[in-house]
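> make a model of this:
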Amino acid sequence: MKLTVIGGTGLIGSQVVRRLTEAGHQATPAAQSTGVDLITGKGLDQALEGADTVVNLSNSPTFDEASLDFFRTSVDNLLAAGEKAGVRHQVVLSIVGVDQVPALDYYRAKTLQEDLLRQGPTPYSIVRATQFFEFIDAVLSWTADARTVRLPATRIQPIAAADVVAAVVEVATGTPLRGIRDIAGPDVFRLDELGKVTLAAQGDGREVVTDDQAGMFAAVGGDALIAGPDAHLAPTHYRDWLQQAR
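Sure thing, here's the model as predicted:
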């Protein structure tokens, strides 16, 4: 099978390309560094030529309101180029609960991305993942100083990037879902609790202060970021991953 991986040089994309290639598929990474521009459409026709499946792992350069224009334009260009090339399956990586957090510009933008894909001309699959383990340090840094890390008690169910890669590869090489597959880690944490676990494992002596106004995830209510009962649970536990990372 021939697949074009949009964003194929990033954290998830580079691993997806490698896994597909190891499985005997022809996987081509497409990104600005390879001469593909999703906004202008430059290089898209060449990147999608002969592709059976497109895996869209692209990301907006910002998390603000501008991300809406990024996803609107990029999806329109990608669907048009895919139809022209005869692509038979379009796959997008999204976020669990993305349509339940309208207060976040980026989540509204990802919801738009999903909606445009559903309305497009090509059979599709949406893989929704929870927050990556690899993203937790960045989340902590948003509201940290030399002595404290302020975090809300928002419940999350983080997942290892490697487990996301495995799920994306499985969906991309299968029959189009024409719907959504949720994937999540095996454990649910409060974000402030997760901060304490992370800092302790890293030997970081800063104090975690529970603050329901702190950071981007303060806007998330209830269990919006927790996977539902039909989700596919990944095998990697966060505490095990932390120990291996050390």
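
> please make it C-alpha for all contacts and neighbour counts, starting now.
Noted.

> so after whichever helix in the chain runs longest, what's the next helix or strand?
The longest helix of the chain (DSSP state H) is helix 66-85. Using DSSP states H and E, the next helix or strand after helix 66-85 towards the C-terminus is strand 89-95.

> pull the residues that contact that next one.
52-57, 110, 114, 117, 122-131, 168, 171-172, 176 (C-alpha atoms under 8 Å, 6 or more residues apart in numbering).

> now, those residues that are in helices?
110, 114, 117, 168, 171-172.

> quick one: the helices in this structure?
Under DSSP H, the chain gives helices at 11-22, 44-48, 66-85, 105-119, 136-142, 161-172, 191-201, 238-245.

> a markdown table for the ones you listed, including mean neighbour count and distance to residue 207?
Conversion of the helices of the chain to a markdown table gives the following (neighbours: other C-alpha atoms under 10 Å; distance: least, C-alpha to C-alpha, whole Å):
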| stretch | mean neighbour count | distance to residue 207 |
| --- | --- | --- |
| helix 11-22 | 19 | 30 |
| helix 44-48 | 21 | 48 |
| helix 66-85 | 19 | 33 |
| helix 105-119 | 20 | 29 |
| helix 136-142 | 14 | 12 |
| helix 161-172 | 20 | 27 |
| helix 191-201 | 19 | 8 |
| helix 238-245 | 13 | 19 |
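
> for comparison, sequence B:
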Amino acid sequence: MKIVIIGGTGLIGSKTVERLRKKGHEVVAASPNTGVNTITGEGLTEALAGADIVLDLANSPSFADRDVLEFFQTSGKNLLAAEAAASVKHHIALSVVGTERLQESGYFRGKLAQEELIRKSPIPYTIVHSTQFFEFLSGIAEPGTVGDKVHLSPAYVQPIASDDVADAMAEVALAPPVMGTVEIAGPEKVRLSDLVGRYLKATNDPRSVVVDAHARYFGAELNDESLVPGLDPRLGSIGFEEWFATAPRRK
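Predicted coordinates:
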């Protein structure tokens, strides 16, 4: 089968491309730096010619509220229109666990707008809701940093490694459309403040965590249900220690 991966050169995209190519499929890693741009439409028609399946793994380059909404609306409309013209049989999008619960956040409003476009499209689809990636722990700590303190919510999270996400995306790509949402998560449920504290300690970061129930996550206040999956999610196998032991180190 021909499978096009939008965002195919990114963290999840590149790993998913590798997995599907190993299974013998023709896989196109589509992104602006390979000449495919879902905002301008450049290269979309050519990339999708003869495609059976499209995975949308792209993310907004800016997290400003207006930019995120414009990105997901414009990209979603252009991509779905091009897929309809190419008679694509399955559209798959990677989204976030808790999207519908976190509409205080401009980022999650953008993701919900993307999901609504998919549900209204005539193309069979699967939306994958993932929990937070371990690889983004540093970025999660930054917005709450004041001096040498990191203010973080104690809400529960169930983080997942990018390798487990890529495994799940490859599996979904080769399965029939579910016409709904599936959830994926890591093996350990832990408080966000505790998890980032473990990460800072493991990286010898001098900052300390301040537990703050009102600390915002991408602009939204959290509770213990905000970022965790519901019943029967697909669970990855890689926990924090195993992930950290093999993760590339940032200077």
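
> can you give me the TM-score here?
Scored against TM-score structural alignment, normalised by the length of the first structure, the superposed chains reach a TM-score of 0.95; 246 aligned residues with a C-alpha RMSD of 1.5 Å.

> tell me the buried residues within the contacts of strand 89-95 of the first structure.
Among the contacts of strand 89-95 of the first structure, those buried by neighbour count (16 or more other C-alpha atoms under 10 Å) are 52-57, 110, 114, 117, 122-131, 168, 171-172, 176.

> and the ones in helices among the contacts of strand 89-95 of the first structure as a markdown table, adding distance to residue 103 of the first structure?
As requested, these are exported to a markdown table (distance: C-alpha to C-alpha, whole Å):
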| residue | distance to residue 103 of the first structure |
| --- | --- |
| 110 | 13 |
| 114 | 17 |
| 117 | 22 |
| 168 | 27 |
| 171 | 30 |
| 172 | 31 |
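
> between the residues you listed, which is closest to residue 240 of the first structure?
residue 168 (22.3 Å; C-alpha to C-alpha).

> got a list of what the nearest residue to that closest one once chain neighbours are set aside touches?
Nearest non-adjacent residue to residue 168 of the first structure, counting by C-alpha to C-alpha, 6 or more residues apart in numbering: residue 127, 6.8 Å away. For residue 127 of the first structure, the contact set (C-alpha under 8 Å, 6+ apart) comprises 91-95, 167-168, 171, 180-183.

> the helices of the first structure into TSV, with extra columns for distance to residue 34 of the first structure?
Formatted as TSV, the helices of the first structure follow (distance: least, C-alpha to C-alpha, whole Å):
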stretch	distance to residue 34 of the first structure
helix 11-22	13
helix 44-48	9
helix 66-85	16
helix 105-119	23
helix 136-142	27
helix 161-172	21
helix 191-201	36
helix 238-245	30
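
> which ones among the contacts of strand 89-95 of the first structure lie within strands?
53-56, 124-129 (DSSP state E).

> could I get the residues you listed as CSV with distance to residue 222 of the first structure?
CSV is the format used below for these (distance: C-alpha to C-alpha, whole Å):
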residue, distance to residue 222 of the first structure
53, 36
54, 34
55, 31
56, 29
124, 29
125, 27
126, 23
127, 22
128, 18
129, 18
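
> tell me which two of those sit farthest apart.
53 and 129 (19.8 Å).

> what's around the aligned residue in the first structure for residue 32 of the second structure, how many residues?
Applying TM-score structural alignment, one finds that residue 32 of the second structure aligns to residue 32 in the first structure. By other C-alpha atoms under 10 Å, the residues close to residue 32 of the first structure number 14.

> quick check: residue 32 of the first structure vs residue 26 of the first structure, distance?
20 Å (C-alpha to C-alpha, to the nearest Å).

> same check on residue 110 of the first structure?
28 Å.

> can you check residue 87 of the first structure too?
As judged by C-alpha to C-alpha, residue 87 of the first structure and residue 26 of the first structure stand 14 Å apart.

> comparing those two, which residue is more hemmed in?
Neighbour count, other C-alpha under 10 Å: between residue 87 of the first structure and residue 26, residue 87 has more, with 23 against 14.

> that one touches residue 122, doesn't it?
Yes. Between residue 87 of the first structure and residue 122 a contact is recorded at 7.3 Å, counting by C-alpha atoms under 8 Å.

> could you tell me where stretch 224-232 of the second structure falls in the first structure?
Alignment note (TM-score structural alignment): stretch 224-232 of the second structure is matched to residues 222-230 of the first structure.

> what residues does the matching stretch touch?
96-98, 100-101, 130, 154-157, 182-184, 188.

> show me which of those are buried.
Buried among the contacts of stretch 222-230 of the first structure by 16+ other C-alpha under 10 Å: 96-98, 100-101, 130, 154-157, 182-184, 188.

> and for the closest residue in space to residue 37 of the first structure that isn't next to it in sequence, the neighbour number?
For residue 37 of the first structure, ignoring the flanking residues on the chain, the nearest one in space by C-alpha to C-alpha, 6+ apart is residue 43 at 6.5 Å. The local packing count at residue 43 of the first structure equals 17, with neighbours defined by other C-alpha under 10 Å.

> got the contact list for residue 77 of the first structure?
38-39, 41.

> same thing but 10 Å
37-42, 44-45, 71 (C-alpha atoms under 10 Å, 6 or more residues apart in numbering).
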